[in-house]
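In: heads up, no residue letters with this:
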């Protein structure tokens, strides 16, 4: 089973392609429809992007 995606994992993102590799749906086979899985992935990606922006503001970049 893949590990859950957390906001603190945003520090591992260096390029945009890393976002696709980092966000994994732990319950992919349990979702009732593919559209719900896609929606969940989009939500996790948005949370990680917001965390990246917050991290950049903190670092002063």
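Out: Now that the structure is in, tell me what you want to look at. Everything numeric in this text was worked out from a predicted model, so none of it was measured.
In: alpha carbons only for contacts and neighbour counts from here, please
Out: Will do.
In: which residue ranges of this protein form helices?
Out: 16-22, 34-59 (DSSP state H).
In: return the most buried member of these.
Out: helix 34-59 (a mean of 14; mean count of other C-alpha atoms under 10 Å).
In: next up, a structure to set beside the first:
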């Protein structure tokens, strides 16, 4: 069973298409219905994207 997605996985994303491969919900089969599984996936994606944006702003040198 794969691990759940964490913000640390943002380092594995190099292109936008990689987001679908990186974000994994290991409990997707256990969700009550498909809508709840999709909702959870959106939350995981949002966490990873937020982490990416924070990393970009921390690594940039703003004047």
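Out: Looks like it came in fine. Note that the structure is a prediction, hence the values are computed from the model and not measured.
In: can you calculate the TM-score here?
Out: With the length set by TM-score structural alignment, normalised by the length of structure 1, the two chains reach a TM-score of 0.94; 61 aligned residues with a C-alpha RMSD of 1.0 Å.
In: thinking again about what came up before, I'd like the helices of structure 1 laid out as a markdown table, including distance to residue 4 of structure 1.
Out: Converted to a markdown table, those look like this (distance: least, C-alpha to C-alpha, whole Å):
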| stretch | distance to residue 4 of structure 1 |
| --- | --- |
| helix 16-22 | 10 |
| helix 34-59 | 10 |
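In: which residues does residue 36 of structure 1 contact?
Out: With contact set as C-alpha atoms under 8 Å, 6 or more residues apart in numbering, residue 36 of structure 1 has no partners.
In: now it: how far from residue 23 of structure 1?
Out: Per C-alpha to C-alpha, to the nearest Å, residue 36 of structure 1 is found 15 Å from residue 23 of structure 1.
In: same check on residue 46 of structure 1?
Out: Counting by C-alpha to C-alpha, the gap from residue 46 of structure 1 to residue 23 of structure 1 is 10 Å.
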